[in-house]
Each structure stands twice: as C-alpha cells, then as structure tokens.
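[1] here are the coordinates; sequence isn't available:
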C-alpha cells in the first residue's frame, strides 16, 4: 500500500511549493475565478489531445497557456469586467470539452473522470519528475518576480509609477497558474485544483502577519492537507483527491472558528 500511495503523496508535496506562493497571490488578487476558468478549460484541451491522439499534458499546457495570454489581452481591451469574461469562457470551454469527449467516446472507451476529480493512484515515479520540474519553475519565477508582483497586488498605481509593467506582471501570474494547473490535473483533477490553490493560503491568513509568512504557512498547510487527505482516504476507503480538499476545508473552518472566538475574547 505504501509503495502505491507514496508517489502520489510526494507529488502533492512537490505541488505545495508551487500552490502555496501562487495561491497566496490568487487569494490577494481575488483570482479564484481565473483558476476555475483555466481548470475547466483544460477539459477542452483534453478533448483536443484525444482527437489528435497526442500526449494530453503538453496539449493541455499549450492550450490553457494560450488561453491565459488571450485572457490577459482581453482584460486590457474589453470594456466589460474580467469576471464576466471568465464566466463565459469557463462554462463554454467546459461544455464544449465534454461534448467533444462524448462524441469521441462513441467510438472508443474514454474515462475522463480522472481529469475531473483526479486519480492519485495513477501517479507513477516517472510522473514525479514532471511535477517536480514544473513546481520548481513556478517557484523560481515567483521568487524572481516577488517584489514586482507584490507591489502590483498591494498598490497598482504606485507600481506603475515605479515603472513596473502591470500587463506583464498579470501575465506572469496567469502563465504560472496555467503551468501549475497543467501539472496538477492528474493529481487532484480539473474540478478540484482551484481548491488546492485557494484553501491553504486562505487558511494561512489567520496565522500570518506578513506576505512571506503567509506563503510559508500556506505551503505547510497544503502539505498537511495532502497528508491528512491521503491518510483519511486509506482509513475510510474514500476517493483521495476529494479527501484532500475536504481536509483542507476542515482546517480552514477550524481556523476561522478559532479566529472568531479569539477576537470575541
């Protein structure tokens, strides 16, 4: 059992080093809808990879990266809010992806539940390299661009005065989110990945008084959620990926209740 679970658990630990800092910016900038849009749109990328009979990881990565570029451009030129754009694209891509997959599945047997909800047991040792490399790339990019992204998040006007290009900072966040979602889909699934990006950093807010501390605590909470979710799934014989999200939600709820009573006292 340990040999079966360990690669999936370790891949989740690797992902935590990407989702922790990236998720903090997503929470600060209220970009959870953007994460949902990319994760839902990944199903359309999956459908394209099935039709083209190519490796799904690379097609999904290229597809949602191009989508991130388009969203950054649309946010800049369209008069309507980004939230409206995200909602339209998210539901349209998800629907089109499911329609295409259902049409293709008439001629061949396709199980896309793994991409919707994740499949921890499908993670192999060979997958760990891609997940580790992708997580390291995201972490390095965020560390290098940390000051500019943080300034844009806190005060966009001041960042612009300092000569920081707001468009490229937003694009950096969008592309790193696209990469993280691409490497995480096999682990937690398209419908659950945004939870892993949002819930641990949101929980970390209750225990931190600086951005850097929030990122570190967010990574630790993410690792704790993954470990607790894996153990719970083994003990109660329930799906692993939803168990991870529920465990993370339980940590958030406990932290929120604790914070509420501490403020009352």
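    Yes, it's here. In this text, all values refer to a predicted model and were calculated from it rather than measured experimentally.

[2] use CA for all of it now, contacts and neighbours both
    Fine.

[3] In contact with residue 185, which residues?
    By C-alpha atoms under 8 Å, 6 or more residues apart in numbering, the contact list for residue 185 reads 39, 115, 116, 118, 193.

[4] does the third one really touch residue 191, like I thought?
    Yes - between residue 116 and residue 191 there is a contact at 5.4 Å, judged by C-alpha atoms under 8 Å.

[5] Tell me the buried residues in stretch 116-133?
    Residues 116, 117, 118, 119, 120, 123, 128, 131, 132 are the ones in stretch 116-133 that count as buried (16 or more other C-alpha atoms under 10 Å).

[6] from memory residue 22 sits against residue 197, does it?
    Yes - assessed by C-alpha under 8 Å, residue 22 is found in contact with residue 197 at 7.2 Å.

[7] Please compare the first structure with the one that follows:
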C-alpha cells in the first residue's frame, strides 16, 4: 500500500503531465524551447518577489512570467535584436536578479534547492487540486485555440488572412505557459520545468501521424515518465524531480529506436 504522500505525488505529476503534453507540442512545433527556459528562469524572480513582499508564491511567479512574455513581445516589435538574443537577455537577467534578491534577504530562510529542482513528494492535497483544476483550464483553452494556434504555427500570414487572429492566440499561449510554470515549479522545480514540456512531446513525435495524436501521446508519455520516475526515486532513493526527467529521457531514447515505416509529425513542413 502506497503512502498518502506518494499517492499525492503521483496524482500531481500525472495532472501536470496531461497539461504539459499539448503545450509541449506547440513548444516544439514553434521552436520555442529557449522561450520555455526563459519563462522558467524568470520564476526565481517571482519567488524572490513573493518572499520579499509576502505574496502568494504561485501568483507571484505567474505575474512575473507573464510580464516577461509581454516584455518579449514588445521588444521583438520595437528592437532590432533577434528573438534568441532577447530571450538570452531576459532569461539570465531575471535569474540573476532573483538570485541577488534572495542573497540580500538574510532574514528569510528557505530551501533554494527545492525551488530549483522541485519537491513533488511534499505536495499537499491543495496542491494536487490546483494542478488538476489549473490543468483542466489550460487544456480547455488549448482545445478552444487549437485551430488558430495550429494555423499560426504553419503559416502566420495565411492564418491572419483567414481571420484566425494568430497573434492573439500566441499571446494567450504564452500566458498559459506562464500559468503552467507557476503550477509546475513545486513539482519539478525551476531548472527542470522545460524538460517536462519538451522531452515527452519530442518522444511522441516519433509515434504520431497527426498533431492531435501527438498531443495525446505526449501527455501519455509524460504521465508514464512521472510514474516510472517516482517509483525509481522510491526504489533507489534518488531526487524525485530529476528522476522524472531521467525517466522521460529514457522514453525519448526508446522512441529513437528504428521503426519500420515510422513517421514524424512536423506541421511546419506542411506549410
């Protein structure tokens, strides 16, 4: 019989995996992996502000990540720097500012490692509820925006011509990323959030023939990685967050094995 804390960890991890699956597919299709890292790094600044002003941690992280998204959009339109350069600046700047703020707050004692690498075994029933409710909201919005997001990924100009408002869909998608990062921070940590977005989706790409199937498979693979990683962590006494990522990596390696007639899903190639 599993302990309550382990059951909660599995439920929270599976709920997160079901949410990150569809998001991760768009991250891969839109080549936004570096953007995911930037959002994740900005979470530490959100943590620092939360501690300094005694704010709700999840709300603070979401607000900071959302602001970083908006700043990126504005700078992309007004500055001559490439997206990669802007992401690099924002990513390392927010991470550095967060670390400096934490260093100055000598009156606050907290576990920085838990924020960086997560502590899924410490989730509470409230955390589990937040993960599932937030996940349902995120997946529901993704389903609502699926067509304009997909069309904007393939060809922005064509999507605009058809009145799908791809820029609005892109903005909402970035805000959803901020929300998921705020939810996921406690589970896999700031440094490993992006891996849960990218690796399952990358593994699913080898088995899917349609975008919709890839999104479903990414969620399934992510959930499998959570279960395998947590049981591996329990068996070998390894950190839970990194164990989940290692399990996802192993599943990705399995997906690379040669398969007769295998096809990959790259919707950009259809443009």
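    Received, thanks. Here the structure is a predicted model, which is why all the values come from computation and not from measurement.

[8] quick one: TM-score?
    TM-score of the superposed chains, computed with TM-score structural alignment, normalised by the length of structure 1, equals 0.95; 262 aligned residues with a C-alpha RMSD of 1.6 Å.

[9] With structure 2 overlaid, report how far stretch 240-250 of structure 1 is off on average.
    Superposed on structure 2, stretch 240-250 of structure 1 shows a mean distance of 0.4 Å to its aligned residues (mean C-alpha distance after the TM-score superposition for structure 1).

[10] er, stretch 214-221 of structure 1 I mean
    Stretch 214-221 of structure 1 sits 0.5 Å off on average (mean C-alpha distance after the TM-score superposition for structure 1).

[11] outside of that stretch, which residues touch it?
    Contacts of stretch 214-221 of structure 1 (C-alpha under 8 Å, 6+ apart): 16-17, 19-21, 24, 200-205, 207-208, 248.

[12] one step back: who has more neighbours, residue 22 and residue 197 of structure 1?
    For residue 22 of structure 1 versus residue 197, neighbours defined as other C-alpha atoms under 10 Å are more numerous around residue 197 (29 against 24).

[13] what's the closest non-adjacent residue to the more buried one?
    Spatial nearest neighbour of residue 197 of structure 1, excluding adjacent residues (C-alpha to C-alpha, 6 or more residues apart in numbering): residue 23 at 4.5 Å.

[14] Aligned to the one you found, what sits in structure 2?
    Counting by TM-score structural alignment, residue 23 of structure 1 corresponds to residue 24 in structure 2.

[15] can you map out the strands along structure 2?
    With DSSP state E, there are no strands along structure 2.

[16] can you give me the helices for it?
    4-29, 33-53, 57-78, 83-104, 112-117, 125-154, 156-161, 166-188, 193-205, 211-236, 240-255 (DSSP state H).

[17] Tabulate those helices (a markdown table), appending distance to residue 261 of structure 2.
    Below are the helices of structure 2 laid out as a markdown table (distance: least, C-alpha to C-alpha, whole Å):
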| stretch | distance to residue 261 of structure 2 |
| --- | --- |
| helix 4-29 | 22 |
| helix 33-53 | 28 |
| helix 57-78 | 40 |
| helix 83-104 | 35 |
| helix 112-117 | 38 |
| helix 125-154 | 24 |
| helix 156-161 | 31 |
| helix 166-188 | 33 |
| helix 193-205 | 14 |
| helix 211-236 | 17 |
| helix 240-255 | 13 |
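
[18] Pick the most buried one from those.
    Highest mean neighbour count among the helices of structure 2 (mean count of other C-alpha atoms under 10 Å): helix 193-205, with a mean of 27.

[19] got the angle for it vs helix 4-29?
    With axes from the mean of the first three to the mean of the last three C-alpha atoms, to 10 degrees applied, the angle from helix 193-205 of structure 2 to helix 4-29 works out at 70 degrees.

[20] how big's the offset between helix 193-205 of structure 2 and structure 1?
    Mean deviation for helix 193-205 of structure 2: 0.3 Å (mean C-alpha distance after the TM-score superposition for structure 1).

[21] before we move on, the earlier item: of all the contacts of stretch 214-221 of structure 1, which comes closest to residue 103 of structure 1?
    Residue 103 of structure 1 has its nearest neighbour among these in residue 19, at 33.9 Å by C-alpha to C-alpha.
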